[in-house]
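[1] Below are the sequence and a predicted model for it; my questions follow.
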Amino acid sequence: MTDPVSHRQALAVEPFAVLSRVPAIGNLILGVRADGALLEGIGAIETATLEDGFAVLRGPGRETRLELAAIAQIVTDQMVMKNVLPFLEILDSQGNTIAKLTALDGLEGFDAALDGLARTPLDAAPAAARPGPGDEPADGPLKAAEAAGKPVTLQAVKTGVVHRWTGTLTSVSFSHGFLNAMQPDMHLHIRAGAITAWNRESVDGSDVFSAIDGAGKAIGLTLTAEAGALAG
């Protein structure tokens, strides 16, 4: 068996020098994984600013704060669906992915946005392991938000990043082992069994629901609504 052809390359520059170019990439999917949940913001990033040691990427209803000190490497790679989809992967010092930005407008615009940045070839990344089947995850506040038709904020937090989307949920359903919330500018995918409960607390006039796994641990995904908006 031959090794797969690698398109993976390291960008050997200061992280904000790369992230400041993200608005030029155009439409993209910016995904952050909490433990068992993937929150993706979809659309163009309008601004990339440097704020107190964070690169802050903003688009309509979306904000991602990336801690520059937590970023050890940024690599480019690509996957082939119907078209070639190039992406940036932001990694910590252990090689774990902090965030992934997948360009939707093709390779040409992606390469143009990163023009002039030196790249070093890397071996292809190993295929990600696929989790086994599990129970349907608890969906209480997600379904309540869909029924209420009120704006909510979804937030995924892990070391090095805070990623949030604000809008009105219109489609929450379980299919093929995942609980999904699908919007034109956001996708949320929660693996079967990843959430067994949601803890609710009141914070500054809002209800904050934190997703909890089977071991009683918060996975880093929250849903925030106006106090009482999701009651009943």
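    Yes, it's here. Predicted, not measured: the structure shown is a model, and the values here were computed from it. Numbering: from 1, shown residues only.
[2] use CA for all of it now, contacts and neighbours both
    OK.
[3] Near Gly134, how many other residues are there?
    For Gly134, the count of nearby residues is 12 (other Cα atoms under 10 Å).
[4] Hmm, I typed the wrong one, I wanted Gln94.
    The local packing of Gln94 (other Cα under 10 Å) involves 7 other residues.
[5] And stretch 176-188, what's buried?
    Across stretch 176-188, burial judged by 16 or more other Cα atoms under 10 Å covers Gly177, Phe178, Leu179, Asn180, Ala181, Met182, Gln183, Asp185, Met186, His187, Leu188.
[6] Pick the one among those residues closest to Asp77.
    His187 (21.6 Å; Cα to Cα).
[7] Go ahead and confirm the closest one touches Leu39.
    Yes. Counting by Cα atoms under 8 Å, His187 touches Leu39, with 6.1 Å between them.
[8] The spatially closest residue to Val32 that is not a sequence neighbour: how many residues sit nearby?
    Nearest non-adjacent residue to Val32, counting by Cα to Cα, 6 or more residues apart in numbering: Ala99, 4.9 Å away. For Ala99, the tally of surrounding residues (other Cα under 10 Å) stands at 23.
[9] Got another one to weigh against that:
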Amino acid sequence: MDQQADLRRQLLAPPLNVFSRLPLLGRIMIAVRDDDVVFERIGVVQKLERDGTMMFCVGPAHDSEINLNNLSQVVVDYSSKMKDKVLPRIEFQEPTGKIVFSVVGLEGVEQFDTALKAFEGVAIEPLVKPALESAPATLDADDVGLQPLKAARAAEAEITIEMRRPGVTQRWHGLVPEINPAMGYVNIITSDFHLHLRGGGVTAWKRSDVAADGTVELVAIGPGDKSLGLFLRGPATAFGAA
């Protein structure tokens, strides 16, 4: 592929056909995001399972559910780089062009193209990054979004961190790793899981009643009482005072 002339293409194939190739891509990053949250799982998808319109990514580093009814079109993009390495990306989109989730090929262009070579595509205009309209992110020591994660880490409690957006749910489970505040974000970065939460993005956590098994679920709420799609679930004692 001439990456300079053809950085972005819309594939002429149903999303299911493209999705079925994920195990052939090797190590990938599946990214789900909202305005103030980025949730990424990283590793090899060992297999895919289907139940009606639902598809499930299965692997040591992947636990996600995708509703095929929310996927309308697929775009591949070659514009992202890390140092000199191109990180090709698949965008699974709604009819409006809004991205439901993205898949980044971490093995490089050759394996990426080999996995998708059966699909023809048409060149489309490259993305133009919009000018930054919001103020730079800032993170206070008492940031609301940080508190339950700090509490769960201090309690050494295993919790589930989950991101739910229309058409996709992705989760991680375990002991909360080191939390790295940087660049105005709460960051959890491990070999197979990244969470980036903008400082000030969470204005409250809506806490459920305690379930029969002793667990609670916290829902991250942003400005305007909007759910950010970020959920924490674990023992009621894990997240500090109610």
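    Noted; the coordinates are in hand. Computed from a predicted model, the values in this text were never measured in an experiment.
[10] What's the match for the residue nearest to Val32 of structure 1 in structure 2?
    Aligning on TM-score structural alignment places Ala99 of structure 1 opposite Phe101 in structure 2.
[11] same check, this time on Phe209 of structure 1
    Aligned by TM-score structural alignment, Phe209 of structure 1 pairs with Leu218 of structure 2.
[12] Contact partners for its match?
    Residues in contact with Leu218 of structure 2 (Cα atoms under 8 Å, 6 or more residues apart in numbering) are Trp205, Lys206, Arg207, Ser208, Phe231, Leu232, Arg233.
[13] how about 10 Å then?
    If a contact means Cα atoms under 10 Å, 6 or more residues apart in numbering, then Leu218 of structure 2 has 148, 161, 204-209, 230-234, 239 as its contacts.
[14] As a check, name the ranges of all helices in structure 1.
    Applying DSSP state H to structure 1 gives helices spanning 15-19, 22-25, 107-113, 140-148.
[15] mean shift of the third one relative to structure 2?
    Mean deviation of helix 107-113 of structure 1 relative to structure 2 after superposition (mean Cα distance after the TM-score superposition for structure 1): 0.8 Å.
[16] buried set for that helix?
    Across helix 107-113 of structure 1, burial judged by 16+ other Cα under 10 Å covers Leu107, Gly109, Phe110, Ala113.
[17] Repeat that for the last one.
    Using 16+ other Cα under 10 Å as the test for burial, helix 140-148 of structure 1 gives Pro141, Leu142, Lys143, Ala144, Ala145, Glu146, Ala148.
[18] do the second one as well
    With burial defined by 16+ other Cα under 10 Å, the residues of helix 22-25 of structure 1 counted as buried are Val22, Pro23, Ala24, Ile25.
[19] next one: stretch 123-130 of structure 2
    Residues of stretch 123-130 of structure 2 include none that count as buried (16+ other Cα under 10 Å).
[20] how far is that stretch from where the chain is centred?
    21 Å (Cα atoms, centre = their mean, to the nearest Å).
[21] what does stretch 154-173 of structure 1 give?
    Computed by Cα atoms, centre = their mean, the chain-centroid distance of stretch 154-173 of structure 1 equals 8 Å.
[22] next one: stretch 185-193 of structure 2
    How far stretch 185-193 of structure 2 lies from its chain's middle: 11 Å, per Cα atoms, centre = their mean.
[23] distance between the ends of that stretch?
    Stretch 185-193 of structure 2 stretches 16 Å from its first residue to its last (Cα to Cα, to the nearest Å).
[24] which residues in structure 1 does it align to?
    Mapping stretch 185-193 of structure 2 onto structure 1 (TM-score structural alignment) gives residues 178-186.
[25] mind checking how far the match of Phe209 of structure 1 is from Thr203 of structure 2?
    Distance, Leu218 of structure 2 to Thr203 of structure 2, by Cα to Cα: 13 Å.
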